[in-house]
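Asker: after the sequence you'll find the predicted model.
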Amino acid sequence: MVVQRRSDTDGATAPEHFLVVFPGYHRSWAAWIAQALERHGHRTTLQRWDPPREVPLEDSLGDLLLSTGRILLVLNDWFFELGPRPAGEWNDVLRGFVAAHADRFAAVNLTNRSLLPATAVLEPASLWGLSEEAAEERLLARLGVDRRRTPRVLPGGVRFPDTRCEIWSEVPRRNPRFTGRDDLLTDLHQRLADAERGNAVCTLLGMSGIGKTQLAAEYAHRFSTDYDLVWWVNSDDRNIQRDRFGELAVDLGLSIGSEPGERIRAVRDCLRRGEPHTNWLIIFDGWDDTAGMDTLLPQGPGHVLITSRNRGWSEHTDILEIPAFLRPESTGYLMRRAPHITAAEADEVAAEFGDVPLPLVQAASWLGESGMEVPEYLRMVRERRLSTVDEPATGDGFPQSSMTSWSILLNRLRVSQPHAIDVLGLCTSFAPGRIPIGLIRAYPQIDLPEELRWMTTDLPAWTRALDTLVNYSVLTRETRGPVGADMGPHQESVHMHRLVHDIVSKLTGEAGRTAHQRVVRSLLAEADPGNPMDSRNWPRYAELLPHLEPSGALESTQPRVQQMVLNCLRYCFRSGEYKSGLDLAQRIRERWSRTMDPLSQLMLDLTYQESNILRASGRFRDAYDLDHGIHQRLLTAGRSAPLAELSVQGNMANSLRHLGRYAEADEVQRQVLDGYTALLGPDEVPTLVSRHNVAVGLRLLGRYQQAYEFDLETLARRENVLRARHISTLNSGSAVTHDLRLLGRYRDALARQEPLVRLHVQVLGPQHPQTLGARTHLAMCRRREGSHQQDVGPYMASLLEQLQQVHGPDHYRTLAFVTNYGNFLREHGDLDQARELIDKAEAGYRSLLGPAHPVATGMLSNTGLVMQAAGERAEALSMFEAALAGLTATLGGDHPWVLGCALNTASGRNFNGRIPEAVELSRDTLRRARHTLGHDHPLTLSGQVALAADLRAAREDEEAGKLEDDGLLALTRSLGAQHPHTISARQRTRPYWDFEPYLG
C-alpha cells in the first residue's frame, strides 16, 4: 500500500514524521534509515522496541500509535521473537489490529528468510543484499516519498550498515542469539560519547561467565557505523596482547619494524593524533593485569573498551559493572534457543542458574539440541547435585548447579560424539583463551596415540567434532588471517572461555590427560620457528608461550621440547619482555632442577639466559650471584668444560661492570677473551663478543684510547665476518662513536653516528632498544659538537619520552638519559625542570645501585651544578667535595670522571672564596688531565682555563694570562672558534663538567 503525498517546492513530498521502530540488535540499520529520510526533508524519531511478554502485544503496538506520523517497523525474523512470543500471537495481531491501522504502519525487511505469513499486511520492502543507493531508493518508494534533487548534507553521517568500516579485525562473529542488554549497551555508548577527549575509556567489569566479551562484541557490531577503525585485542596473555595491538601498525600503514614495543608506540602515537582515523574503537578483551597499562592504553579522539575481572581498573577508567541477566532476558534467551519450553519453565531454569549468562547458554544449548523436557532436565541437574558429595567448587560466584549441567553434557557427548570429547580433552591441555587447534592438522607427522590418529586422517570427523562443540557453546571459532583470505591449518584456532576450561578440566579428570599433554607438547615443538633472534618470529613465540605450563612442556624430557622452551625464554629477552622472561626462567629452573644436573648444558643455557634477563632488568647483583654460584660449581666439579666456564665468566664480568667493580671486571673479561681466542680463534662470535666487552670495560676505566683501538678492530672483524648490517656490527659502530666522543673528537663522532642511526632505523626500526641507544649517542654527539644546539632540546625531549615507554621510568638506561637531558636544561637556563630531573635520576641510581657505586657518586656532581647555578654555592661545594672524595676512593685520582669532579670542585671553592685551595686543586687536575687525556682534550683545556681563572682570582695575572691565551688557541684549533666551549672561554665564563652516567 503506497500513499501519495503532497509535493513541496523542490519537487519532493511534503515533510512527514516517521517513528522508526527497531530491536536494539538493528540499531545501525535504524540510524541509517533515519538519516536517509532526514536527508530528503523528513523528521524521524528512533524507538528501540522490546515489548515485555506480560503486556498484550496489541497494547504495545497501540502505544506506538500515540506518536504522530507513520510507524516504520524494521523487521527480520529476530523482530518477531521479541518477548519472545508464539508465532500465533503475532499472526493474530497482524491480521487484526495492524490491518485495521494499515495506513499508519509500514515496514522494511532485513532478511532473506521467510517471515510470518501475516506480515504481508505491512507490505515490507526488502533491503536485504542491496547497495546503499538501491536500498535508499526502495525505502523511499515504499513510503511513497520522493527523492530530493539535492539531498541535505547532515553532520556526522552514518555509514551504510552493510559497509564495513575501513579497519575491522578479529572482532568475534556477531552472535545471532544475543539477548537483551539493551540498556547496558545504550549506557556504554553514552558514557564513551560524553567522555572528555583522550579519556573515553570504559571497563566492563564482572565475574567470569557474566557475558563481558559478548557485550563488547555486540557493542562493536551494533555501533560499528560510528567508527572507521575497530580493533579487537585478546588480552588474557600479555605477550599476545602486545603482539596483537602492535599488529594494528600494519593496517595503519606505518613504516616500522616488527619489534612489538616499537609497533605499540607507533600505533599509540597514530591513535593519539587521530591520523588517519579520529573515530576509532580499541577493545582489550580479558585484561586483568593492570601492570604496564601506561605503555599500552591508547589516548586520543577515539574510544577504548576493556573487559576485566579486576576492580583495580576503577582507579584508572570509567567502570560499568555487568550484572547477571534480568529475568526477562534469561527467559527470552532460553525460549528462543529452545522454542518447545514454556515461559514458566524458562523462569524455573533461569532461577536454577542464577541468571548467569554462561551456564544459561549451556543450558539453552542442551535443551535446544536435545529437545529434552525441562522437568527431566532439572531433575537430572538437581539429583546429580544432591548425590555428588565431592563435586569440585567453581568459585567466582558461579552456580554450583551448572557443574552438573556440564557433566550431563559431557556424558551425552561421550555416547553420541566421542570424537568431540577427544578434541575437548586436547583443548584442556592448552591454556584457556585462544587455542591454536589447527596445529594438529598442520603437523600430521607427529606421533599421535592410536586413539587420536583420526584427527589427522579423518577431516570430516574433525569438522563434525568441532561443529558439535561450537553448537553446544563449548568453543567459539576464531581465525588469525584477514576475513575472506584462504586459511591454512596454522591459522585455525578456537577460543575456550577460562571458566569453561576450568570446569571441563575438572569434570574430565586425569583420564587421557597425559596423552593429550604429550600431543600438545609435540605440536608446540613442531611450531617452534627455531630462531628467536629474528623479530619476524616473535608473534609465533608470543602465541606458544602461554601453553608451556598447561601442556607440561616445562617438565618434558624430550630434547626438542626443551629446546622450544629455551627458545621461548630467548624470545622474552630479545623482545624486551623481561618480566615474563624472569617468571618463565624461574618456573623452568624449578622443574629442571628436580631431575637435571645443574652443570648440564641445558641448565647452563638456562642460567645464561636468566642472567641476561636479570641484568637487562637492572638486577645486577642477582645476575652476578647466579653466575658466580655456577662458576664455583664448575671449578669444583672436576670435569673439563672450558667453553661453559668462559660463558659463565663472561656473564660475571658483565655483571661486575654494572656493579661498579671495573678493574675486577676487566681482569675477568681479558681472561675470557684470551680463552675464546685460544679455543675458537679470533673471528668466532663468542670471541668477538668478548673483544667488544673488553672495550666496554676500558671505557669504564677511563682508558678511552685503548677502548677506541679495541672497538675499531672489533668493528673491522664483524664487518668481515657478519657484514655491515648485522645487529652486532651496528653495535660496534656505535661503540666506536662513543669512544670518539669521549676522546673529544666531537665532529668525527657526529659524522659517524648520523649515518649509523639511519642504518639502525632501516635494519631494526626506530624503537628497537639498540636503535634507541644509537639515537642517545647521536643526541650527545650533537650536543657536544655544538652546532646543533637549537635542535638538540626537542630531540632529547622526544627521545626521553620514547625511552620511558620502552624501558620504563626507573630503568637504568632511562635514568642515564634523564640525567643527560637534565644537564642540557640546566646549561640552557631551565633550572626548575633540570633540578627535578637530576633529583629524580640521582634518587633512582641510589636506589638501584647503592650510594657507593661510582655512578651514584658521580650524580652528586650534577646535583651540585644545579645548586651552583641557582646560587646555592655552599651546598653545591658540599656536593662537589663528596663526589670528588667518593670517586677518588673507588677509581683513583687519574680517572676522567674524577678529573671532571675536580674541575667542578675547584670552581665551587673559588665561588666560596677559598682561592688558594681552588688554585691547588686546579693545578693538580690540569697535570693529571694532561697525563691521562692529552694536552688537547676538551676536559684538559677546560682545566687549563679554570686554572687561569683561579690564578687571576689569586692575582697571579701573568701566569693566568699565558694559560688562558694558550687554552683559547688550543680550543679554537681543536673545536673551532664558534664552539660553545671556545666562546665561553673567550668570555671568561667558568668551565664546568657534567657527569654522563654509563653502566656499560
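Answerer: Ah, there it is. Please read all numbers here as calculations on a predicted model, not as lab measurements.
Asker: every contact and neighbour count from this point should use C-alpha atoms.
Answerer: Will do.
Asker: from residue 349, how far off is residue 342?
Answerer: The gap separating residue 342 from residue 349 is 11 Å, by C-alpha to C-alpha, to the nearest Å.
Asker: who's more crowded, these two?
Answerer: More crowded of residue 342 and residue 349, by other C-alpha atoms under 10 Å: residue 349, with 21 against 15.
Asker: for the more buried one, which three-state class applies?
Answerer: Residue 349 falls in the helix class when you classify it by DSSP: H, G, I helix; E, B strand; the rest coil.
Asker: so after the helix or strand hosting residue 750, what's the next helix or strand?
Answerer: Per DSSP states H and E: residue 750 is located in helix 746-764. Per DSSP H and E, helix 746-764 leads on to helix 769-785 as the next helix or strand towards the C-terminus.
Asker: what about that next one, distance to the chain center?
Answerer: Taking the mean of its C-alpha atoms, helix 769-785 sits 26 Å from the chain's own mean (C-alpha atoms, centre = their mean, to the nearest Å).
Asker: helices and strands around that helix, which ones?
Answerer: Under the contact criterion of 3 or more C-alpha pairs under 8 Å, 6 or more residues apart in numbering; DSSP states H and E, helix 769-785 touches helix 727-742, helix 746-764, helix 789-807.
Asker: how about the residue nearest the centre of the chain: what's its closest non-neighbour residue?
Answerer: In the chain, the C-alpha nearest the mean C-alpha coordinate belongs to residue 242, at 2.9 Å (C-alpha atoms, centre = their mean). Leaving aside its chain neighbours, residue 242 sits nearest to residue 260 (6.5 Å; criterion: C-alpha to C-alpha, 6 or more residues apart in numbering).
Asker: take this one as well and set it beside the first:
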Amino acid sequence: MKDFFISYTRADKAWAEWIAWQLEKADYSLIIQAWDFHAGSNFVLEMQRAATEARRTVAVLSPHFLNAIYTQPEWAAAFADDPTGTDRKLLPVCIEKCELKGMLKAIVYIDLVGKNNSDACDFLLHEIDKALTDARGKPATEPAFPATISASRPEPRFPGSLPPVWKVPFLRNPNFTGREQILADLHTTLAAGKNAAVTQPQAIHGLGGIGKTQIALEYAHRHKNEYACICWLNAEEPQVLAGEIAELAHWFDLPEKDTREQDAKIDAVLRWFGSAQSWLLIFDNVEKADAVRPFVPQGGAGHVILTSRSPNWRGLAQPLSVEVLDRDESVAFLRQRSGCDDEKGAHEVAEALGDLPLALEQAAAYMEASALDFSAYLKLFTGQRKRLLKKGQPPDYPETVATAWEMAFLQLKNENKAAIELLNLCAFLAPQDIPLELFTAAGDKLPASLQKKVADPLAWQETLALLRRYALIDLQDNHLNCHRLVQAVTRDRLPEKKYATIAEKAVELVNAVFPSDTDPLDYRSWPDCERLLPHGLSVTDHAARHGLQLTETATLQNQMALFLQSQARYAAAELLYRRALKIDEKVRGFEHEAVAIRLNNLANLLQDKGDLIAAEPLYRRALAIDENALGQDHPDVAIDLNNLAGLLRAKGDLTAAEPLYRRALEIGEKTLGPDHPKIALRLNNLAGLLRAKGELTAAEPLYRRALEIGEKTLGPDHPKVALRLNNLAGLLQDKGDLNAAEPLYRRALEIDEKALGQDHPDVAIDLNNLAGLLQDKGDLTTVEPLYRRALEIVNEKLGADHPSTQTVQRNLQSLLGKIKGGK
C-alpha cells in the first residue's frame, strides 16, 4: 500500500508535484498522475487503482479543484471511507484562497496560502505528521535528500516562485475561467517536441477580444515551473518587436548587452536561444508570419507561442483556434467576477454577449461598479444595443462589444468627463506601456477637463481608478495598458471632427516628450526614444490613415527617423524621412525652410547608404531654399554648404568642395562664435579636404582645434570626439609619425565601441584605420583579424556594394597578397 494518492486538477499540476516531492523526500510513498500514469493505460482504471492502493488522499484545494468535475469522485471516495475524519483518510491542502462549501467545509485543511518555499515545506510535513500520529513533531533539521529519488528528475521549484528570467509584463488574471482544453492542447503539442532541437511554435488565433493573450498569459503562469526563462514580446509593430528582442541581451547578461547596435544584440539573443534549454518565448498579437519569422529561434530546447487574429500560420507554427467561451464557462466567469450568484441571469447575459470574454469582462466590471444585478444590466444592454444597431454594424468586432462599451462610455460621461478624454487619447497610442508622463508632462496640450484633473494628483488618480474600475484600462507601475479592441471601439464612436482633433492632440502629446533637442548620436537619449517609438509610430499612422496632414506629424516622424538612423536601421528611417518631407511640402510649401531640413536629413541618410547620386540634388535643393528664405549668411545656410561640400568630397571633387567648406566655416564663426561645436565640425571637414589635397601642414592645426573644441563641449568620450581622433591620427600617419597616431586610433575605437556598440559601422571604420596603421608599422600578424572584423560589420550593416565595404575588402585583399608574397 502507498501512503498517499495526490488528487489535483490540471491547473494545479505544479503544486501537486511540489507537494509530492516534499512527501517523498520525507520518505512517504505516493501515487501521482503526473509521475505514475503512463501512455496507453486506462485513465479511469488508474484512478481506481490509485484510490484503492493508497491509504489516504491528499486533495490539492484551489478554485480550479472545486470547479473541476473529475476531482469530485476522488475526494468523495476518501470522505465516504472516513466520514468522521477519525482515520485522516482525506487530507486537504489549500494552495489558493477559495470558499469551501458543503461537506468539505467541515474538514480542517493544511493551509499553505501565502507561505514561502521553506515555511510551506516545514508546515506541510509538520501538519501531515500531526494528522497521522498526533505524536511526531516538526523535525529539528530538514531531512536529508532521499537516496531513493532518481537524480534524473530535478526537484520542482516552489510553486508560485518565478523562473530566473521572467519577462512577463502582466499580472495573472485572478478571474481567468475555463479554457482547460485549449491549455491542455497547447501544453501537449509543445511538450511533444521537447527532446527535438527545435519545438514547433504554436499560434493561437481568433477574433479580437476572444482571450488569446489571456490564454498565453495563463499558460505562462501555470507552467512557469517547467521553464528557466519566460519572455513576453509585443509583436504588433515590427520596429518595436526588434527593440524588445534586443533588450533581452540585458536580461540574459550577454557580452553584447552594452552594444548600441541593435542588430548585434538581436543576433546575440537568438544565438542564446539556439543553445539554451527550458525557455518559453511568447510573441503577442502578431499581424503576419513574416514579421516574426526572423526572430523565431533556430535551435535550442524551448517553446514558442504566438497569438494572432490571423489563422494563416502553416509553415511557421501549428495553429490552435480559439473560440468563444463555453456557456458554462461564461456563466462561471460572470458569477465569480460580478459577485452575483444568479445562474439564470448570468446565462442570459452570456447569451446576449455571445460568450465573448472581453465583453463579459466589461459587463461584469460595469455591474460591479454600478451595483447592478444581471437582469438590470440586461435591460440596459438591450436598450442600448437597439440604438447602436441603427447606426450600422461595427467594422472589425461584434456589435455586442460596441454595445457593452457604449454603456460604460455613457456612465463615464456622467461621472467624469476627463476619463472619457483620457480614454480617447489612449485609443490613438500603442496599446501597451503607455507612459503616464505623456499626460502629466503635457500641460496645456490636454483637453481642458483632463488638464484640470492631471494638475490635481488626487483627482488624477481617481480618474485612472475609474477607467480601471470599468475594465477599460489596466494600470501597472508608471504606465497603463488599453486593449486594442477597446481602442478600436473608442475611435469608431468618435464623430469625424472629434476624431481629427483627438488624433492631432495625440501627435502633440508624443511630440512633446520625444527627445528632439539632443544630438541623435547622443546615446543617453536612446532609451527614451526606444520607449516612446511605438507610441510615435501609432499616432502618426492613425493621423495618416485619417488623411491628416500635420506639421507636428512631420516633426515627430523626423525625430523618430533620426533615432532609427543612429541605430543603423536605415530602411525604417528612410520611410519616415520621406513621409515627413511629403507632409511638409504639402502643408508648408515647397520653398519652406522646414522642407530644407527634411531634404538635408534624407540626403544624409542616402549618403550613409552610399547613394551619392540620389543625395546630391536633395542637398542642392535644400541650399537653394535656405538661401532664398533665410539669406546668404544664415547659420542654416552654413549647414547646407557643409553637407553639400561633404558629398562633393566623397565624390572626389575636391576643387568644388573647398570653397563651400570655407564659406560654411566663415558663416559659423561669424554667427555662432569660435568655440561652438558646429565650428569644430566645419574645421574638421575643411582639414580633411586639405589633407586629401596633400596640404598636411595646413590641415593639422585645424584638426587639433576641432578636437579641442569637441572635448570641451561634448566631453572626452563622445562619438564625435572619436571622429576627430581618427582624423588627426590619419594625418599623423600620413606624415609618418606612426607612434603618435596609434594611441589616437585606439582611443577612438574604445570610445565608439562603448558608445555605439561592437558592430556599428563607425567601429568598422576605426578597425580599418587601426589595421592600416599597424600594417604600415609591419605588424602583419595582428592586422588580419581587425580587417576581417571590420569587413563582417560593414557587409552586414551596409551591404556588399557600399563604398566602405569595398574599401575594407580591398585593404584585406592587399594585406593577404603581401602575406602570401612574403611567404
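Answerer: Yep, it's here. Given the structure is predicted, the values throughout are model-derived calculations rather than measurements.
Asker: TM value for the aligned chains?
Answerer: Remark: TM-score between the superposed chains equals 0.80 [TM-score structural alignment, normalised by the length of structure 2]; 782 aligned residues with a C-alpha RMSD of 4.7 Å.
Asker: residue 4 of structure 2 against residue 33, yeah?
Answerer: No - using C-alpha atoms under 8 Å, residue 4 of structure 2 is not in contact with residue 33; the gap is 12.0 Å.
Asker: neighbour-wise, which of the two wins?
Answerer: Per other C-alpha under 10 Å, whichever of residue 4 of structure 2 and residue 33 has more neighbours is residue 4, with 25 against 19.
Asker: list the contacts of residue 39 of structure 1.
Answerer: 151-154 (C-alpha atoms under 8 Å, 6 or more residues apart in numbering).
Asker: kindly report the same for residue 454 of structure 1.
Answerer: Per C-alpha under 8 Å, 6+ apart, neighbours of residue 454 of structure 1: 461-462.
Asker: what distance do you get for it to residue 472 of structure 1?
Answerer: Distance from residue 454 of structure 1 to residue 472 of structure 1, counting by C-alpha to C-alpha: 22 Å.
Asker: could you do residue 298 of structure 1 as well?
Answerer: The value you get for residue 298 of structure 1 to residue 472 of structure 1, if C-alpha to C-alpha is used, is 36 Å.
Asker: with residue 843 of structure 1 instead?
Answerer: 58 Å.
Asker: neighbour count: those two, which is higher?
Answerer: residue 472 (20 against 17).
Asker: leaving out sequence neighbours, find the closest residue to the counterpart of that one in structure 2.
Answerer: When structure 2 is aligned by TM-score structural alignment, residue 472 of structure 1 is paired with residue 470. Among residues not flanking residue 470 of structure 2 along the chain, residue 365 sits closest, at 5.1 Å (C-alpha to C-alpha, 6+ apart).
Asker: so what's the residue count around that neighbour?
Answerer: Neighbour number of residue 365 of structure 2 under other C-alpha under 10 Å is 21.
Asker: distance check, it against residue 403 of structure 2.
Answerer: 14 Å.
Asker: one more: residue 817 of structure 2?
Answerer: 76 Å.
Asker: more neighbours: those two, which one.
Answerer: Neighbour totals were compared for residue 817 of structure 2 and residue 403, and residue 403 leads with 25 against 12 (other C-alpha under 10 Å).
Asker: so the more buried one makes contact with residue 390?
Answerer: No - using C-alpha under 8 Å, residue 403 of structure 2 is not in contact with residue 390, being 11.8 Å away.
Asker: and which of the contacts of residue 39 of structure 1 is nearest to residue 184 of structure 1?
Answerer: Of all the contacts of residue 39 of structure 1, residue 184 of structure 1 sits closest to residue 154, with 28.0 Å by C-alpha to C-alpha.
Asker: give me the number of residues near the closest one?
Answerer: Neighbour tally, residue 154 of structure 1, other C-alpha under 10 Å: 11.
Asker: residues contacting it?
Answerer: 35, 39.
Asker: wait, a strand at it?
Answerer: No - read with three-state DSSP, residue 154 of structure 1 is coil and lies in no strand.
Asker: any idea how far it is from residue 717 of structure 1?
Answerer: 67 Å.
Asker: now swap in residue 172 of structure 1 and tell me
Answerer: 52 Å.
Asker: go on, residue 865 of structure 1?
Answerer: In terms of C-alpha to C-alpha, residue 865 of structure 1 sits 42 Å off from residue 717 of structure 1.
Asker: surely residue 80 of structure 1 is in contact with residue 90?
Answerer: Yes - applying C-alpha under 8 Å as the test, residue 80 of structure 1 and residue 90 come out as touching, 7.2 Å apart.
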